[in-house]
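Trainee: Quick one, what's the 3D model for this:
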Amino acid sequence: MSEATVRRRSLRPSLAIQVLAALLLGLLLGLAARSLEWDWLTTTLATLGSSYVSALQVTVVPLIFTAIVVSIANLRDLGRGPGAVARLGGKTLLWFAATSLIAVLIGLATGLLSRPGEGVAIQPDPETVESLAERQPGSWLDFLTGLVPNNLFAAFADGAVLQVVVISVVTGIAAYALKDKAAPFIAFNRSALEIVQKVLWWLVLLAPLGVLGLIGRAVATYGVGETLAPLLRLGVSVYVACFVVLLAVYPLLLRVVAGVSPLLFFRKAWPVLQFAFVSRSSGATLPLSTRTAVNLGVDSRYASFAVPLGVTTKMDGCAAIYPAIATIFIAQFYGVTLTPTDYLLIVLVAVVGSSATAGVTGWFTMLTLTLSTVGLPLEGVALVFAIDPILDMIRTATNVAGQIVVPVLVARSEGLLDRETLLSRDSSLLDPTAPPLAEETAPAGAHDGGSSSGQPPVPAGEGRSPATG
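Mentor: All right, here's what the predicted structure looks like:
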């Protein structure tokens, strides 16, 4: 790459700056559309935002399948026996459950202290109630029976992410057991993964346009006046609880358990958390989350297993904090007093049922599942529906942070955390969304067996991945 090209790239605003600029511009356009009643501008912003979200969602199912299959197959390259690999997976799931338990307890404490549903004098929108009545509420039976698809191809076509996860895990374990016999299949999935991530990388570069539409549409549609004012206490409660987990719980675990500086973690993870905040999609953030974990020193082969698994089962924002606070809000709105047993059930649902959050309606599934478990009316979902896009931003950022923190904790305990990479201040490691400064390609055969490169599944063109382990 020529020196002039390198200079131009160095002068180009980073993606984080572009996103912040788009955020501000979207806010201004949304206010203009609302105050001047420019329906055409509101429609334009809504179309821009929804089109970007739809494009992101298209990549989620193939990304999840190929990433999980390849990551399970790559566990063989760790040089450990099946028992050690099983222990590694079990420890990961245990940390997922433990941190979810902490998150739901913080959500409950925040809800009990703020009492968000007291004094609310609003009524659910009739059209929203009617539309929600047509949706299938979450239930334990539906969750269990929904794990196994009736039709293999229908699971992919319908975007049934949880079923795709089950298929992916079974397929990956089978490929792991077949060893060399499955090598062509694994190589095909590696190639498919690279293609999907290349497309997703292009979408990442278009994030400012998506942010412009999403924020603009939210402001133009909902505003900040009488419609949202009664729900302000609920929104503040959710944000406070998420910030406690983000800025207190995770840093404490990183410092005490893994010996990792919280400042270093946030310096490397900030671009990813920002993208998660504005995109509201853990699945779309997956490649950047994986690379961030690797940049924090996690062995790339383990990171490519743990982070995709976390995308479907580790949702502290959507599955723990939000259902806890929203359930308290709805109970107080209807004048229902929750018992200690109800609170225990909320905790149980958050810890055990977090796998049900997979997919774009995960918050709805978990909230209706929680309401059904404690016997509250499902119509209460309509009360929080209006501000859900605003709440979903911080929920997704919290989800993604947890999906990166847990692999760091487990990697430290298993000797899979590379300190040199962790402490590196290389700019390419500080920003996982930064474009490469030189054209670099993986060594020949690096993606055929996984043992020669140890590269994580990140979008093609993002630059080199540091060797770890």
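
Trainee: okay, CA-based contacts and neighbour counts for the rest of this
Mentor: Will do.

Trainee: host element of Gly172?
Mentor: helix 161-178 (DSSP states H and E).

Trainee: Tell me, how many residues neighbour the nearest residue to Phe305 once chain neighbours are set aside?
Mentor: Spatially, and ignoring its direct neighbours in sequence, Phe305 is nearest to Ser71 (4.5 Å; Cα to Cα, 6 or more residues apart in numbering). By other Cα atoms under 10 Å, the residues close to Ser71 number 28.

Trainee: so Ser71 is in which element?
Mentor: helix 39-74.

Trainee: And Val351, by the same measure?
Mentor: Using DSSP H and E, Val351 falls in helix 340-352.

Trainee: So which residue is dead centre in this structure?
Mentor: Ser282 (2.3 Å; Cα atoms, centre = their mean).

Trainee: Where do the strands of the chain begin and end?
Mentor: Assigned strands in the chain: none (criterion: DSSP state E).

Trainee: check contacts around the residue nearest to Phe305.
Mentor: Ser71 sits next to Gly172, Arg301, Tyr302, Ser304, Phe305 when contact means Cα atoms under 8 Å, 6 or more residues apart in numbering.

Trainee: I have a second one here; can you model it like the first so I can compare?
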Amino acid sequence: MLNRRGYWHILLAIFLAILAGLWQQPWILKCADLVSEIFVRLLKLISLPMISLSLLATISSVGENSLSTMGKRIVTYTVLTTTIAATIALLMYTFMQPVFHLSNEVVAQTVNQVDYLKELIKVIPSNLLEPFLEGNVVSILLLSLLLGFGITKLPKEQRLPIHQLLQSLFLIMMQITRWIVSFMPVAVWGFMTSFVLELTKGLSIAQLGWYLGAILSANLIQAFIILPLFLWWHGISARQAFMKMLPALSFAFFSKSSSAAMPTAIDCAERNLGVDSKVARFSFPLCTSINMNACAAFILITVLFVAQSHGMQISMSEKITWIFIATIAAIGNAGVPMGCFFIASALLSTMNLPLTLMGIILPFYALLDMLESAINIWSDSCVTLAVNQKSKEVLVSEPSSNTIVEELAE
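Mentor: So this is what the prediction gives:
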């Protein structure tokens, strides 16, 4: 969502933030706090409606009849690969332990420990507005899923107007998001100024490198070990598939948009890999909306990183619970611009945690987004190839009409 000039503006903002953080003029620090607070409020303003509307718009576009065997298989593979991605992320986070040691002033802002049993009960809302008023992301995802699948049960003539309304509201929120993101250099200056100030108080920047390393490692393991094994299990050559999908993967990497790369991915799958057009043109749009392997890894590692950096103690059983939360949240992302970042921020807000570290992560997210987009398209391709292979097996196992005629003739 940022052009080349926008990235130069971010680099300039980081440079000015370093100067401001080292200078430590009180009025500049107050301005930085004000800018950071405004941007955090704007993130909270758009994140929850974007998550809900994107999920509703996606599900409402699929009628009940379209949720056929192929659709169910795609959803099954999506949940499987996304859950594995979140599990790998937890293993890498546990191994690397990328936790900041924040100053006492920052840690003092952290609220008491989260009672997960109470949070689990809160997932089931007592009214439609409660999840949005309380900022409960998981509850919003559950409500959106229920409403979305309820819409798919409607007849086509009743479902289409609802879908058009939801799609229009979603596009409005996307436009608002673009306006907010256009002020990202100013927000980066505010967050980075506070970050540099923390560095002068003894904050170790090495832990940020471990955090980024955990995300990169989890994504690379998913892309080059887990997904190839998934293809091997279905009797498909991962190397051949990767090489022939490379144009689409490159497009997704440099455009930082799996949605923009979808037409190229469909063309590569049909022309280079011989995927049935019906499978490719149904699977890729659906996968682009719900199959977000890299997003699950980012959400899990980021939430745990920020929470534990603010002194929150999280047991291993609670970390395992986050595998399922991150999986559901990633599926609910539905291709929203900066959706992973918004969902992670919303989850942290639900936990009443400060979003200062999210501002520090923000400049690096633009780079992470490039890799995540390519991995998401690669995962979409793997799911599509597996579904296509299953479809072939079904056709082979079922006698064709000509074979039946020949048998009857004999």
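
Trainee: Not counting sequence-adjacent ones, nearest residue to Ile242 of the second structure?
Mentor: One correction, residue 242 of the second structure is Phe, not Ile. Closest to Phe242 of the second structure by Cα to Cα, 6+ apart is Trp378, at 7.7 Å.

Trainee: Am I right that the one you found is in contact with Ser250?
Mentor: No. Applying Cα atoms under 8 Å as the test, Trp378 of the second structure and Ser250 come out as separate, 10.3 Å apart.

Trainee: which of these two has more neighbours?
Mentor: Remark: of Trp378 of the second structure and Ser250, Trp378 carries more neighbours, 25 against 17, as counted by other Cα under 10 Å.

Trainee: Tell me which residues touch the aligned residue in the second structure for Val166 of the first structure, please.
Mentor: Superposed on the second structure with TM-score structural alignment, Val166 of the first structure falls opposite Leu142. Residues counted as contacts of Leu142 of the second structure (Cα under 8 Å, 6+ apart) are Val123, Ile124.

Trainee: Look up how far Pro125 of the second structure lies from Leu142 of the second structure.
Mentor: 9 Å (Cα to Cα, to the nearest Å).

Trainee: Thr193 of the second structure too?
Mentor: From Thr193 of the second structure over to Pro125 of the second structure (counting by Cα to Cα), the distance is 39 Å.

Trainee: likewise Asp115 of the second structure?
Mentor: In terms of Cα to Cα, Asp115 of the second structure sits 17 Å off from Pro125 of the second structure.

Trainee: Repeat that for Leu362 of the second structure.
Mentor: 31 Å.

Trainee: same question, Pro161 of the second structure
Mentor: Distance from Pro161 of the second structure to Pro125 of the second structure, by Cα to Cα: 27 Å.

Trainee: Just want to know which of those two has more residues nearby.
Mentor: Per other Cα under 10 Å, whichever of Pro161 of the second structure and Pro125 has more neighbours is Pro125, with 16 against 12.

Trainee: list the contacts for the more buried one?
Mentor: With Cα under 8 Å, 6+ apart, Pro125 of the second structure has these contacts: Pro131, Ser139.

Trainee: Quick one: map it onto the first structure.
Mentor: So, by TM-score structural alignment, Pro125 of the second structure is matched to Pro149.

Trainee: how close does its match sit to Ala187 of the first structure?
Mentor: 26 Å.

Trainee: Ok, Gln274 of the first structure next?
Mentor: Gln274 of the first structure is 33 Å from Ala187 of the first structure, by Cα to Cα.

Trainee: How about Leu36 of the first structure?
Mentor: Taking Cα to Cα, one finds Leu36 of the first structure at 55 Å from Ala187 of the first structure.

Trainee: Could you double-check that Leu338 of the first structure sits in contact with Thr327?
Mentor: No. If you go by Cα under 8 Å, Leu338 of the first structure and Thr327 don't touch, sitting 9.5 Å apart.

Trainee: Of these two, which one has the most company?
Mentor: Thr327 (25 against 15).
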